[in-house]
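>>> please work out how this folds:
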Amino acid sequence: MSDLKEFMGKKVHVITADARFFEGVLQGYDNSTNIILQDCIERILYSEEDVDEENQEIPLGLYIIRGGEVACVGEIDPAKYATIDWSTLKASTLKTTKNPL
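Take a look at the predicted model:
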């Protein structure tokens, strides 16, 4: 958990166990990996198969993500971030983790 200390006050991306994608400034965390994000947004990225859908950016403000839901936290590189056009970016469809019946 001490690895998150270096991200404090910095913009991060968080991916949750249910594949949600958040972005915000890390304001706090605890030993259970509960995370507090300031100026948080949720990004919804669609795949190329979803031709009628436009990527979404949902402003959430101050947001808490429960530690049991956090799958990945990563610092955002401002130089690379500035080159991303989120409106045209397409995501790959995630494969299911469930066994087929």
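>>> could you use CA atoms for every contact and neighbour count after this?
Fine.
>>> could you pull out the helices for this structure?
78-81 (DSSP state H).
>>> the strands in it, which residues?
Assigned by DSSP state E, the strands in the chain fall at 11-16, 21-29, 35-44, 56-65, 70-75.
>>> those strands into JSON lines, with extra columns for mean neighbour count and distance to residue 95?
What follows is the strands of the chain, written out as JSON lines (neighbours: other CA atoms under 10 Å; distance: least, CA to CA, whole Å):
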{"stretch": "strand 11-16", "mean neighbour count": "20", "distance to residue 95": "15"}
{"stretch": "strand 21-29", "mean neighbour count": "21", "distance to residue 95": "16"}
{"stretch": "strand 35-44", "mean neighbour count": "19", "distance to residue 95": "17"}
{"stretch": "strand 56-65", "mean neighbour count": "15", "distance to residue 95": "21"}
{"stretch": "strand 70-75", "mean neighbour count": "16", "distance to residue 95": "16"}
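>>> can I get these in CSV including distance to residue 93?
CSV is the format used below for the strands of the chain (distance: least, CA to CA, whole Å):
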stretch, distance to residue 93
strand 11-16, 15
strand 21-29, 13
strand 35-44, 12
strand 56-65, 16
strand 70-75, 17
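>>> now the second one, please; I'll put the structures next to each other:
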Amino acid sequence: MSSLKPYLQKNVKVITVDGRLFLGMLEGFDNNTNIVISSAKERVFFKDRPTEDMEMGLCIVRGNEVVAICDYDEEEEAVTDYTNIHAEKLKDTKNSLI
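Take a look at the predicted model:
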């Protein structure tokens, strides 16, 4: 996972297979894409109420749960009013057995 090296010690957004969005600083990773994020928070979008950021602290996300990782601009995040952004929960990417 050398492609993640440029993201070390930078702010990243992580989307997981169950549709969750995490933000924080990428502290480390391994060959299985298990990642460690410090100052992590989960951003939860709602259809009918303001978006919430839930503080998580230090967070480990298993590699088989990671769908996408990207960096983000902290200044742009600070000026974006997420309380006025509404959305339905992302659908998960797991295949249903039913």
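>>> quick one: closest of the strands of structure 1 to residue 3 of structure 1.
Residue 3 of structure 1 lies closest, by CA to CA, to one member of the strands of structure 1: strand 70-75, at 10.0 Å.
>>> okay, the closest one sits on what stretch of structure 2?
Counting by TM-score structural alignment, strand 70-75 of structure 1 falls onto residues 66-71 of structure 2.
>>> can you give the distance from the matching stretch to the centre of its chain?
Distance, stretch centre to chain centre, for stretch 66-71 of structure 2: 7 Å (CA atoms, centre = their mean, to the nearest Å).
>>> and for stretch 34-53 of structure 1?
Counting by CA atoms, centre = their mean, stretch 34-53 of structure 1 comes out at 7 Å from the chain centroid.
>>> got it, and stretch 1-11 of structure 1?
The answer for stretch 1-11 of structure 1 is 15 Å, by CA atoms, centre = their mean.
>>> start to end distance for that stretch?
Across stretch 1-11 of structure 1, the terminal residues are separated by 17 Å (CA to CA, to the nearest Å).
>>> residues of that stretch that come out buried?
4, 7, 8, 10, 11 (16 or more other CA atoms under 10 Å).
>>> so residue 35 of structure 1 sits against residue 69, correct?
No - using CA atoms under 8 Å as the test, residue 35 of structure 1 is too far from residue 69 to be in contact (10.0 Å).
>>> name the nearest residue to residue 36 of structure 1, sequence neighbours excluded.
Counting by CA to CA, 6 or more residues apart in numbering, residue 36 of structure 1 lies nearest to residue 64, which is 4.6 Å off, once chain neighbours are set aside.
>>> residue 33 is in contact with the one you found, correct?
No - Residue 64 of structure 1 lies out of contact with residue 33 (CA under 8 Å); the separation is 10.5 Å.
>>> before we move on, back to that, name the nearest of the buried residues of stretch 1-11 of structure 1 relative to residue 29 of structure 1.
The shortest approach to residue 29 of structure 1 among the buried residues of stretch 1-11 of structure 1 belongs to residue 4, at 7.8 Å (CA to CA).
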